[in-house]
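# okay, structure incoming, though there's no sequence with it:
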């Protein structure tokens, strides 16, 4: 996915954002936030640091910030870019991110080739990007353990937001809504503002100490991995620079019990490089 993004946007600024360890302000506000999630399997935990190292090695600045989620960092970066009239592409499959879409922010899912613009969000969810938070608040988010209105799914949420436009509008007209879902809505009135708060991506995180230059660092592309050998495709003018860097960087990739001998071969094809 990361290689494809670089190929699609070779001259763009880029950053890779990960969740930091520990609780966030959402856990402080609601202790049951994400409490339904099982611990990450150890085999996945062991892969996190190598992934971070690989991303950094191939020119992706890594950002992690304690106390907030990766979504909040991304939301802040996208907001800052929009204020500068920059276009932003967010690579994600997370529906929550649809709340960030505007005329300058687009979501892409490189796994499904889906692209969500303002119209794309409306076509997919039935509501505008500025209504996504209210849409999610009404339904709840089982993945994050955030309750919504019982028995309210996408169709009902879209119906209410089409008629009343906002969550505040739905709450204001709660007495008019009949049936079981109307009763459930009225039971949820005290909770809904809190649920909305938990599902709102924070777009004003102070990133002054964690975000530097997001330009590509090496310009190299990892095109395959074969056993213990890495194969790169690089522009001719970068060959000598990369050749000099690889032995040092590879020796630091993972803590190993034995020294690793790193040999670098350069050629126009596999045979010449060996």
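Received it, and whenever you're ready, just let me know what you need. It should be emphasised that the depicted structure is a prediction, and the values quoted were computed from it without experimental measurement. Numbering: from 1, shown residues only.
# alpha carbons only for contacts and neighbour counts from here, please
OK.
# ok, now which ones touch residue 139?
By Cα atoms under 8 Å, 6 or more residues apart in numbering, the contact list for residue 139 reads 147-150, 152-154, 157.
# how does it look with 10 Å?
Contacts for residue 139 (Cα atoms under 10 Å, 6 or more residues apart in numbering) come out as 146-157, 195.
# all helices for the stretch 51-200 of the chain, in order.
Using DSSP state H, counting those that start in this stretch, the helices of the stretch 51-200 of the chain run over 70-83, 118-125, 132-139, 154-164, 167-172, 179-187, 192-199.
# residue 211 is nearest to which of these?
When those are compared by Cα to Cα, helix 70-83 sits nearest residue 211, at 9.2 Å.
# check which helices and strands the closest one sits against.
strand 16-17, strand 62-63, strand 88-91, strand 105-109 (3 or more Cα pairs under 10 Å, 6 or more residues apart in numbering; DSSP states H and E).
# another structure for you, compare them:
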């Protein structure tokens, strides 16, 4: 089994879900720790619930990606990363490695593309793949080998789950997303076309290419909007398509093999020093207990952070 974590997605979610926690409680000038604590708890829970031999936590790399070159307005609507979250990036990367997780961030592509490439490679070898993420964009990767879980709300997206949620199977999610667009990433879709209309069209015509070929048959305002969007839709489809063919040889010395994703034993001494540095008083013992259980092939429940 391969366990993949969408680290970039969880960074923001943990930051906004946790209170304004500090290394020194009550001191606003000390290091912020809310997202850091949230990520630690999530990784501990995942290794307990999904004891995979191969795993990776994947983050976006700094700098533009191929999507920015394709569409300069891509993600242009996003606010800058909050300073208190930016200050936690390096400590999060540090503790991910200390907990024994391989960490990947690959220039010029997004974390989703790295996850997609790793998931496809493992699935092609018959491995079970668990992706931990709350990002619906990853639904296009789901198949009989690949399942998405969201540890923050317990949602599971397998083939049946994706189909029930969106009205189309995972194999049509790229077409679905191209039609509805993605407001989070600033990717326009067809004006006034929402999930229900997009699903209905794909159920009727089969796929986006067939819909485009018969666009003249679609009536009403949405039909006119579809025809106005025909020149844009190929670009939209490129933007929402997660790559599964990234060259990961610079990040993984064994690529295309997955041996470099073997989980390591947590570094207990370094974890203790790390916990002391960030004021994780109640977390030090739980980190050691959890790490000891993982190293010994046992599972322990992560204690609540204090």
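Nice, thanks for sending it over. Remember, predicted model here, so these are calculated numbers, not experimental data.
# need the TM-score between these chains.
After superposition, the two chains reach a TM-score of 0.83 (TM-score structural alignment, normalised by the length of the first structure), with 239 aligned residues with a Cα RMSD of 2.1 Å.
# of the contacts of residue 139 of the first structure, just the buried ones, PyMOL syntax please.
Entered in PyMOL, the line below selects the buried ones among the contacts of residue 139 of the first structure, by 16 or more other Cα atoms under 10 Å:
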select buried, resi 146+147+148+149+150+152+157+195
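# what would the contacts of residue 139 of the first structure look like in CSV with distance to residue 32 of the first structure?
Converted to CSV, those look like this (distance: Cα to Cα, whole Å):
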residue, distance to residue 32 of the first structure
146, 8
147, 10
148, 14
149, 17
150, 18
151, 21
152, 21
153, 22
154, 24
155, 27
156, 26
157, 24
195, 12
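# on that earlier part again, in JSON lines: the helices of the stretch 51-200 of the first structure, plus distance to residue 30 of the first structure.
Shown next, in JSON lines, are the helices of the stretch 51-200 of the first structure (distance: least, Cα to Cα, whole Å):
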{"stretch": "helix 70-83", "distance to residue 30 of the first structure": "17"}
{"stretch": "helix 118-125", "distance to residue 30 of the first structure": "27"}
{"stretch": "helix 132-139", "distance to residue 30 of the first structure": "14"}
{"stretch": "helix 154-164", "distance to residue 30 of the first structure": "23"}
{"stretch": "helix 167-172", "distance to residue 30 of the first structure": "20"}
{"stretch": "helix 179-187", "distance to residue 30 of the first structure": "19"}
{"stretch": "helix 192-199", "distance to residue 30 of the first structure": "8"}
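# which one, of those helices, ends up nearest to residue 234 of the first structure?
Here helix 70-83 is closest among these (Cα to Cα), at 29.0 Å.
# which bit of the second structure covers the closest one?
Using TM-score structural alignment, helix 70-83 of the first structure corresponds to residues 111-124 of the second structure.
# show me how far the matching stretch is from its chain's centre.
11 Å (Cα atoms, centre = their mean, to the nearest Å).
# and it, what's buried?
Under 16+ other Cα under 10 Å, the buried positions of stretch 111-124 of the second structure are 111-123.
# any idea which of the contacts of residue 139 of the first structure is closest to residue 116 of the first structure?
Nearest to residue 116 of the first structure among the contacts of residue 139 of the first structure, with distances taken as Cα to Cα, is residue 154, at 18.0 Å.
# give the contact list for the closest one.
Residue 154 of the first structure touches 125-127, 135-136, 138-139, counting by Cα under 10 Å, 6+ apart.
# which stretches in the stretch 151-274 of the first structure count as strands?
In the stretch 151-274 of the first structure, the strands defined using DSSP state E, counting those that start in this stretch lie at 221-226, 229-233.
# which strands and helices lie in contact with the last one?
With contacts taken as 3+ Cα pairs under 10 Å, 6+ apart, strand 229-233 of the first structure sits against strand 221-226, helix 239-251.
# quick check: residue 95 of the first structure touching residue 108?
No - Residue 95 of the first structure is beyond contact range of residue 108, at 11.1 Å (criterion: Cα atoms under 10 Å).
# neighbour count winner among these two?
Comparing residue 95 of the first structure with residue 108 by other Cα atoms under 10 Å, the one with more neighbours is residue 108, at 17 against 12.
# so what corresponds to the more buried one in the second structure?
By TM-score structural alignment, residue 108 of the first structure lines up with residue 149.
# residue 132 of the first structure too?
Match for residue 132 of the first structure (TM-score structural alignment): residue 173.
# what does residue 171 of the first structure correspond to in the second structure?
In the second structure, residue 171 of the first structure lands on residue 212 (TM-score structural alignment).
# what's the local residue count around the nearest residue to that match once chain neighbours are set aside?
Distances taken as Cα to Cα, 6 or more residues apart in numbering put residue 230 closest to residue 212 of the second structure, at 7.0 Å, once the chain neighbours are dropped. Residue 230 of the second structure: 14 surrounding residues under other Cα under 10 Å.
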